[in-house]
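1. Just the structure for this:
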Amino acid sequence: MTEFNSTQLRNLALVGHGKSGKTSIAENCLFKCGATNRVGKTDDGTSILDYEPEEVKRKMTIDSSLASCEWQGYKINFIDTPGYPDFTGEVKSALTACESAIVVVSATSGIEVETDRAWKYAEELSLPRAIFINKMDREHADFYKVVEELRAHFGKGVVPIQIPIGSEASFQGVADLITMNTKVLIKNKDLIYEIPEYMKDEVDNARHMLMETCAEFNDELLEKYLEGEEITETEVAAALIEGIVNARIFPVLCGSATKGIGFRQLMNSIIEYMPTPYFRASMGINPKNNELIERRTEDGFSGYVFKTVVDQFIGRVSYLKILSGTLTENSSVYNSVSEKTERISTLYSACGKNQHAQKIAHAGDIVIITKLQSTKTGDTLCNEEEPIKYEPVTHPDSMFTMAIKADKKADEDKIGNALTRLVDEDPTLTIYKNTETGDLTISG
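-> As a prediction, this is how the structure comes out:
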């Protein structure tokens, strides 16, 4: 994979309620940018993101998965997350590794329980958010009703930057409120046209809402708006970016994963409007004296392990968000939590179950490292001469507990090893011995 610096990176968590289409959106983006040669589908078991046997069997996302792709000279790291409350720990971990989130909402269902929960998690982290209204081709799809619901629930900062052309079975493209043109899918080709006359009023009303929202958070734009001066496309885009980065404006996009509509525009918008990790400053403590310290992207290397998978063949697979400096293959790093030195042999960029080796990764990138001996989820890796320790993510409390016992006495050790491996992968699981009953219990 090409080498990308911090300004060429975008990291986004796809969050939202189950069955809203998060995985399908990621699959469409991967196909549009050429990372895959077909659009995988969870329902028929061809998804490259939902590939674990349990996910294929249940036709749903259980583990968050990393999907990296190149688009217009940039690298986009999507983290596709589960939408069911049982796996909410995966959502919180993914959000800590990203600079922004895309909240996926169904055009037929609107806001659901996990939509609200994911929004609150992102809000706690002050993450910029965009909203993608999916399933615009479905019966009873209502873009404007959903936008109205979103604005009532999440505030006036929620504003469309594009509106649909057609709805339900006649949905065929989107009208861009910034560039003021339409993008329509005809015979599997994205074609660009001027706004048709019959959509003028609809577009004018939506653009008026966009102008008002941007002006509300930008004094210069507000002054021009009130005086009736012409506001250029560049000025609107600049005000929009400022509002998004400060988590005050939340742009709304739309499309259909089934029809493959809206995904070039989505990726272009990610590149143009969503924040780069370059300006991110990360706070941690110096493990030697517990003093608070700050790391910027250009400082010495440091990173945070936000996810671990234990593979039966290769052992631990660690997902690392690099917060500062650079990391290269065949190097050594220091784990400031376990106080051990780890050897990095190869770095990988991932597209679901497919991994691609890369020689170097810069601050802001998300990489996979295998066979770390003393590193688990929540640990910090850094240079030993410049130690830092980042605060691990706080996971929700376990609410469901069961006792576990082996059918045969000889299998007790095997069960113990298997449970240890599970806890390695999922920090929301806890295992302990019940002192009253003597049972081995697991909570999740």
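
2. can we go C-alpha only for contacts and neighbour counts from here?
-> OK.

3. so after the helix or strand containing residue 119, what's the next helix or strand?
-> Following DSSP states H and E, one finds residue 119 within helix 113-124. Counting by DSSP H and E, the next helix or strand C-terminal to helix 113-124 is strand 129-134.

4. Helices of the stretch 1-150 of the chain, start to end?
-> With helices called from DSSP state H, counting those that start in this stretch, the stretch 1-150 of the chain shows them at 22-32, 53-58, 88-96, 113-124, 143-154.

5. Let me have those in a markdown table, adding mean neighbour count and distance to residue 8 as columns.
-> As requested, those are arranged in a markdown table below (neighbours: other CA atoms under 10 Å; distance: least, CA to CA, whole Å):
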| stretch | mean neighbour count | distance to residue 8 |
| --- | --- | --- |
| helix 22-32 | 25 | 17 |
| helix 53-58 | 14 | 32 |
| helix 88-96 | 23 | 19 |
| helix 113-124 | 17 | 23 |
| helix 143-154 | 16 | 30 |
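
6. related to what we said a few turns ago, for the helix holding residue 119, which outside residues touch it?
-> 15-18, 83-85, 91-92, 95, 101, 103-105, 128-129 (CA atoms under 8 Å, 6 or more residues apart in numbering).

7. Relative to residue 433, which of these is nearest.
-> Nearest to residue 433 among the contacts of helix 113-124, counting by CA to CA, is residue 85 at 26.1 Å.

8. residues contacting the closest one?
-> So residue 85 contacts residue 114 (CA under 8 Å, 6+ apart).

9. now it: how far from residue 114?
-> 7 Å (CA to CA, to the nearest Å).

10. Check which residues of stretch 269-289 are buried.
-> With burial defined by 16 or more other CA atoms under 10 Å, the residues of stretch 269-289 counted as buried are 270-271, 273-278, 280, 284-287.

11. cool, stretch 128-139 as well?
-> 128-138.

12. Tell me the one of those residues nearest residue 150?
-> Checking the buried residues of stretch 128-139 one by one against residue 150 (CA to CA), the nearest turns out to be residue 131, at 9.3 Å.

13. thought the closest one was touching residue 244?
-> No. Using CA atoms under 8 Å, residue 131 is not in contact with residue 244; the gap is 11.6 Å.

14. Following up with a second sequence; could you model it the same way so I can compare the two?
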Amino acid sequence: MAVRNPAAIRNVALAGIAGGGKTTLTERLLFTTGATTRMGTVEDGNTVSDWTKEEQDHHHSLRPSVIHFEHEGHLVNIVDTPGLSDFIGHAIASFPAVETVGIVIDAGRGVETTTRRLMQIAAERNLPRVIIINKIDEAQVNLEELTESIRERLGSACVPINLPAAGRESVINVFDSHDDNAATEFSSVEDAHTAIVEQVVEVDEALMEEYLEAGDPDALDKGKVHAAFEQALREGHLIPICYVSAKTGAGIDQLLHVFASLLPSPLEGNPRTFITEDGSEMQAEPDADKPTIAHVFSIASDPFVGKLGYFKIHQGTLKSKSEIHIGDQKKAIRISHVLRPQGKENAETDAMGPGEIGVIAKVDDVGFDSLLHQGHDLDGLHLKPLPLPK
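-> The predicted model follows:
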């Protein structure tokens, strides 16, 4: 049974402070890609992400929510995570399900304690990061000063991959496709393009030599630059900065391009580390033909469907009506349906392969951090412990 090629999958967690606009951004992404026909709002309680009554009443995300859309030929899964300090553990628990963590910064509030903490934990988990500056439409915000503040507080690896256009009604690509004559809010396309290419080529000595000899970032082979870009993300040597307004839609097209075509796929990201029964470490391989390893990163309850277990497949294939083991339980359970989540709505699918995020329902033995696997050879296997709040 054919499953989606993991090379065509992107998984991103949106994390950051409460009120930073993560859920509104998620709505904008869904609407822009045609996954929805209208944008809901947090205030009206009709967003795809915040589907529980508690979230709608509080106007805040209280648990991770998974949505997906197609863009540039790739499936993009977004995990919209809560930002309230009491629920930040749910955001951190979602990190093993993705290859990239998108840190959303409110342009009017800048870098806060939660921002720094999430950045650090993502780095400790060896996860590529991207910074998303939201609410660039707020006229009183000095975006140049904010960008410099981010670089000072979060590190020089933070480099713009696009720039707000003059007037902030759109955003301009400065990396893999650029117009040096475009008018920008600050800096210039040429300077920003040079800066990010120089940051990227530093991880590849041969490419750096080519650049120094040519003296022109556009003279480099694009395939080599892209490979170095992925390496820089994996090594934490590059943290791209994107500019958007979820409210007006400015920058959404550029953000979608970054998500779908520039961020790492499950084949390109840093694989998660698992601990075997004897205490040794192993890394799952995103191969559909190998024994299934899927990790449950979130549990929810639906009044009509019952218990829901959200999982990421790190290896192998999970099929509807298949038998699977949970943890070190001796008896296998039967998975009636494998579902693809879209907020509250779950669409049945025959099978999911490595890199995909799904949900199973009405399986009482499934809990948070459960490992789903085939056979008894993987008994005792578990994800390397998470740095959850104490």
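
15. Report the inter-axis angle for the helix holding residue 119 of structure 1 versus helix 88-96.
-> 40 degrees (axes from the mean of the first three to the mean of the last three CA atoms, to 10 degrees).

16. okay, the angle between helix 113-124 of structure 1 and helix 143-154?
-> Using the same axes, to 10 degrees: helix 113-124 of structure 1 against helix 143-154 is 50 degrees.

17. got the angle between helix 113-124 of structure 1 and strand 129-134?
-> Relative orientation of helix 113-124 of structure 1 and strand 129-134, computed by the same axes, to 10 degrees: 160 degrees.

18. just checking, what residue in structure 2 corresponds to residue 372 of structure 1?
-> Superposed on structure 2 with TM-score structural alignment, residue 372 of structure 1 falls opposite residue 363.

19. Name the nearest residue to that match, ignoring sequence neighbours.
-> residue 307 (6.8 Å; CA to CA, 6 or more residues apart in numbering).

20. any idea how far residue 178 of structure 2 is from the one you found?
-> Relative to residue 178 of structure 2, and taking CA to CA, residue 307 of structure 2 is found at 48 Å.

21. Compare those two (neighbour count), which wins?
-> residue 307 (18 against 15; other CA atoms under 10 Å).

22. returning to that earlier point: counterpart of the residue nearest to residue 363 of structure 2 in structure 1?
-> Here residue 307 of structure 2 is matched to residue 316 in structure 1, going by TM-score structural alignment.

23. Next up, the contacts around its match.
-> 308-310, 370-373.

24. same check, this time on residue 90 of structure 2
-> Counted by CA under 8 Å, 6+ apart, residue 90 of structure 2 has contacts 63-64, 81-82, 298.

25. all strands of the stretch 251-390 of structure 2, in order?
-> Using DSSP state E, counting those that start in this stretch, the strands found in the stretch 251-390 of structure 2 span residues 273-275, 281-283, 293-302, 306-315, 318-319, 322-326, 333-335, 338-342, 345-349, 351-352, 357-361, 371-373, 382-383.

26. Deepest-packed of the ones you listed, please.
-> strand 371-373 (a mean of 27; mean count of other CA atoms under 10 Å).

27. Against structure 1, what's the mean shift for it, could you check?
-> Following the fit onto structure 1, the mean deviation recorded for strand 371-373 of structure 2 is 0.8 Å by mean CA distance after the TM-score superposition for structure 1.

28. List just the one of the helices of the stretch 1-150 of structure 1 that sits closest to residue 233 of structure 1.
-> The nearest among the helices of the stretch 1-150 of structure 1, by CA to CA, is helix 143-154 at 22.8 Å.

29. so what secondary structure elements neighbour the closest one?
-> In terms of contact count using 3 or more CA pairs under 8 Å, 6 or more residues apart in numbering; DSSP states H and E, helix 143-154 of structure 1 is assigned the packing partners strand 158-160.

30. mean shift of the strand it packs on relative to structure 2?
-> Relative to structure 2, strand 158-160 of structure 1 is 0.4 Å off (mean CA distance after the TM-score superposition for structure 1).

31. and stretch 67-74 of structure 1, which residues are buried?
-> 67-71, 74.

32. For it, give me every contacting residue.
-> Residues contacting stretch 67-74 of structure 1 (CA under 8 Å, 6+ apart): 4, 8-10, 26, 30, 33, 35, 49, 75-80, 267, 271, 349-352.

33. cool, and stretch 136-145 of structure 1?
-> 106-108, 133, 135, 163-164, 167-171, 254-256, 258-259.

34. and if you look at stretch 191-205 of structure 2?
-> Residues contacting stretch 191-205 of structure 2 (CA under 8 Å, 6+ apart): 157, 159-162, 174-175, 178, 207-208, 211, 217, 225, 228-229, 231-232, 237-238.

35. Centre of the chain to it, how far?
-> Its chain's average C-alpha position is 23 Å from that of stretch 191-205 of structure 2, according to CA atoms, centre = their mean, to the nearest Å.

36. That one aligns to what range in structure 1?
-> Going by TM-score structural alignment, stretch 191-205 of structure 2 lines up with residues 205-219 of structure 1.

37. returning to what we had before: out of the contacts of residue 90 of structure 2, which is nearest to residue 335 of structure 2?
-> Using CA to CA, the contacts of residue 90 of structure 2 come closest to residue 335 of structure 2 at residue 298, 17.4 Å.

38. Isn't that closest one up against residue 95?
-> No. Residue 298 of structure 2 lies out of contact with residue 95 (CA under 8 Å); the separation is 10.7 Å.

39. Quick one: end-to-end distance for stretch 151-166 of structure 1.
-> 22 Å.

40. likewise stretch 117-132 of structure 2?
-> 16 Å.

41. before we move on, what about stretch 225-232 of structure 1?
-> Distance across stretch 225-232 of structure 1, first residue to last, is 11 Å (CA to CA).

42. Return the set of buried residues in that stretch.
-> Residues residue 225 are the ones in stretch 225-232 of structure 1 that count as buried (16+ other CA under 10 Å).

43. what do you get for stretch 37-47 of structure 2?
-> 39-42, 45, 47.

44. thinking again about what came up before, could you redo the strands of the stretch 251-390 of structure 2 as a markdown table and give each row distance to residue 143 of structure 2?
-> Shown next, in a markdown table, are the strands of the stretch 251-390 of structure 2 (distance: least, CA to CA, whole Å):
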| stretch | distance to residue 143 of structure 2 |
| --- | --- |
| strand 273-275 | 38 |
| strand 281-283 | 40 |
| strand 293-302 | 35 |
| strand 306-315 | 36 |
| strand 318-319 | 45 |
| strand 322-326 | 49 |
| strand 333-335 | 50 |
| strand 338-342 | 33 |
| strand 345-349 | 38 |
| strand 351-352 | 42 |
| strand 357-361 | 35 |
| strand 371-373 | 44 |
| strand 382-383 | 39 |
